[in-house]
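Q: Give me the fold of what follows.
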Amino acid sequence: MPDSSRLRVAVIVGSTRNDRFAPVPAHWIAEQARAHGDFEVDVIDLLEERLPVIFNGDDPEAPLPDEVKALAPRIEAADAFVVVTAVYNRGYPASLKNAVDWFYSEWNAKPVGFVSYGGVGGGLHAVEQLRLVFNELHAACIRDAVSFANYWEVFDDQGTPRESHAVDGYAKTLLDQLSWWGHALRDARTKRPYKV
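A: Down below sits the predicted model:
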């Protein structure tokens, strides 16, 4: 039975490309969250979820696609999120924006942390854009992110960062902040439901 004192964190694997690297940092941050002790972890891989390619919100009365209905309870149940994103052309993957747009109230008044990867910029261009998107959804973005510049040099063949003593500390900072905000916002939502 789940420990209700712990937070449910959804780790979202944002890239769906065939040659994607996303599962490596996603697995790493999921393991860091499990080891942290304050989280129950649900890894949501957008490649496996197979959401419809384009969100069409023109008709709010239209029935939701089955894939969206299947994923909705997992997004709703999460107390916090860690979004793992690549950077594509100085932005984030279209698959990630599509997934975000299928939901709205499920993101409200919940904290979102980021793990990014890319070339010399480590994917931070994607993160900065995602902060604007999640702000519009009434989510609370965590200040400190984890980014992997030149990611192909960072992880070994087992998916472990070569300098784990350093990056594990960054993960702890992110997760500590996510934990604080996650508890504060969950307590607040319990006392007074969030209204947009």
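
Q: contacts and neighbour counts: CA atoms only from here.
A: Noted.

Q: now the strands for this protein?
A: 7-13, 39-45, 80-86, 111-118, 140-141, 146-149 (DSSP state E).

Q: tell me what the longest helix seen in the chain is packed against?
A: Longest helix in the chain, counting residues (DSSP state H): helix 164-191. With contacts taken as 3 or more CA pairs under 8 Å, 6 or more residues apart in numbering; DSSP states H and E, helix 164-191 sits against strand 7-13, helix 23-36, strand 111-118, strand 146-149.

Q: The residue lying closest to residue 91 once chain neighbours are set aside: neighbour count?
A: Nearest non-adjacent residue to residue 91, counting by CA to CA, 6 or more residues apart in numbering: residue 126, 4.5 Å away. Counted by other CA atoms under 10 Å, the residues lying close to residue 126 total 23.

Q: before we go on, could you also do this sequence so I can check it against the first one:
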Amino acid sequence: MTKIGIITGSVREGRVNLQVAEWVKELADKLNIDDAEFEIVDIKDYELPLFNEAMPPAMANKQYTSEDINRWSQKVDSLDGFIFITPEYNKSTSTVLKSQIDYLGPEFGNKPAGIVGYGSTLGVAATQSLRQILANFNVATVGPFGAFSLFTDFENMSTFKPAEVHTATIEAVVTTTANWAKAFKTIR
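A: Modelled structure (predicted):
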């Protein structure tokens, strides 16, 4: 079974991130892709302190000393691919998502990722920022990416109500990520 984690990118109170992740998962499940299983991985369940180390423990050949970091490491390691749901804050991805990624290293490597962004400018800058971050960990990001507007895809900027026009793009993100994840198993 190919396991794809739909990773949330926000932990703040009143976040809409989880709504987007749930919608993407529902759509992914409806696609019924052979040998692909999707699950939401809420970073709030693995909330770690802000990364403030000289380098990630795995890269320094140290064991993870925190049970929370161990759980996060094991979860990411168990996945074959990712779909990141990222808000756009100040033309970048969220600090908390960047920090969660920074804690690890090899667990992300040689796996594909799709990205779904949202914000006042469709989350495009956050998507580009996240692509650069992931490239450092040898994560291949798929070509299509999702882009939702806080003004048109969210009611009162708080309730996710995506326009139908986005469905085909998100289906492409999901399908491409799942197909790449299957293929990437051969190099890990």
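
Q: And the TM-score between these chains?
A: Here the TM-score for the pair of chains, by TM-score structural alignment, normalised by the length of the second structure, is 0.87; 180 aligned residues with a CA RMSD of 1.9 Å.

Q: ok so, going back, against residue 111 of the first structure, how distant is the residue nearest to residue 91 of the first structure?
A: Distance, residue 126 of the first structure to residue 111 of the first structure, by CA to CA, to the nearest Å: 17 Å.

Q: Residue 189 of the first structure too?
A: Note on residue 189 of the first structure: its distance to residue 111 of the first structure, by CA to CA, is 12 Å.

Q: between those two, which one's more packed in?
A: residue 111 (28 against 15).

Q: so what's the more buried one closest to, chain neighbours aside?
A: Nearest to residue 111 of the first structure is residue 140, by CA to CA, 6+ apart, at 4.5 Å.

Q: And for residue 129 of the first structure?
A: Sequence neighbours aside, residue 91 is the residue nearest to residue 129 of the first structure in space, at 7.0 Å (criterion: CA to CA, 6+ apart).

Q: and that neighbour, how many residues sit next to it?
A: Residues near residue 91 of the first structure, counting by other CA under 10 Å, number 17.

Q: go on, the one 10 residues further on?
A: For residue 101 of the first structure, the neighbour count with other CA under 10 Å is 14.

Q: what lines up against it once you look at the second structure?
A: In the second structure, the residue paired with residue 101 of the first structure is residue 102, using TM-score structural alignment.

Q: I'd say its match and residue 51 touch.
A: Yes: counting by CA atoms under 8 Å, residue 51 is a contact partner of residue 102 of the second structure at 6.8 Å.

Q: Need the overlap of contacts for these two.
A: Overlap of the contact sets of residue 102 of the second structure and residue 51 (by CA atoms under 8 Å, 6 or more residues apart in numbering) is empty.

Q: which residues sit in contact with the nearest residue to residue 102 of the first structure once chain neighbours are set aside?
A: Using CA to CA, 6+ apart and skipping the chain neighbours, the partner closest in space to residue 102 of the first structure is residue 55 (6.0 Å). Applying CA under 8 Å, 6+ apart, we find residue 55 of the first structure in contact with 98, 101-102.
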